[in-house]
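Engineer: please find the sequence and the predicted model below.
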Amino acid sequence: MNNTEGQWRKSSYSNAQSACVEVSPGGETATVGARDTKHEERGPELWVPSTSWTAFLRLVADHR
């Protein structure tokens, strides 16, 4: 799946050494995409349902 509707956003935790993750809403498809910034348009993308992404973020926040 390619992101044709949303914009990719770089994580606020990104650093100058390209250890970055970008995320993008999937528009009307109710999905969220994630990819490695250094591979941008030629690398793999992980797409998950937006409900799964929300659950993942809650789990990360709860274990900080």
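Structural biologist: Arrived safely, thanks for sending.
Engineer: going forward, measure contacts between C-alpha atoms and count neighbours the same way
Structural biologist: OK.
Engineer: how near is Gly6 to Ser12?
Structural biologist: To Ser12, Gly6 is 18 Å away according to CA to CA, to the nearest Å.
Engineer: presented hereafter is structure B, for comparison with structure A:
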Amino acid sequence: MSTAQLHWFKSSYSDSGEPGSCLEVAPTPTTIHIRDSKSTDGPQLAVTPTTWTAFVTYAAEG
């Protein structure tokens, strides 16, 4: 699947506080794609679902 075919979305928390500071994610069964919402044609990061879960857990803790 090309990145042009991905379904990108932002968290519902993106509208609070600093609306310009958002990440967008596009999950697939094998990869979570991540990009800056201000630079949608810029660099993207792709991680495994396990890595994404670990990141979200870490971020929620603190």
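Structural biologist: The structure has been received and is ready for your questions. Remember, predicted model here, so these are calculated numbers, not experimental data.
Engineer: one step back: which one's more surrounded, Gly6 and Ser12 of structure 1?
Structural biologist: Higher neighbour count among Gly6 of structure 1 and Ser12: Gly6, with 15 against 9, using other CA atoms under 10 Å.
Engineer: and that one, how far from Ala34 of structure 1?
Structural biologist: From Gly6 of structure 1 across to Ala34 of structure 1, the span is 12 Å (CA to CA).
Engineer: quick check: neighbours shared by those two?
Structural biologist: Counting by CA atoms under 8 Å, 6 or more residues apart in numbering, the contacts common to Gly6 of structure 1 and Ala34 are Ser24.
Engineer: can you show me the helices along structure 2?
Structural biologist: Listed in chain order, the helices of structure 2 (DSSP state H) span 49-61.
Engineer: excluding chain neighbours, what is closest to the residue most central in space within it?
Structural biologist: Geometric centre of structure 2, nearest residue: Val25, 2.7 Å, by CA atoms, centre = their mean. In this structure, Val25 of structure 2 finds its nearest non-sequential neighbour in Ile34, 4.6 Å apart by CA to CA, 6 or more residues apart in numbering.
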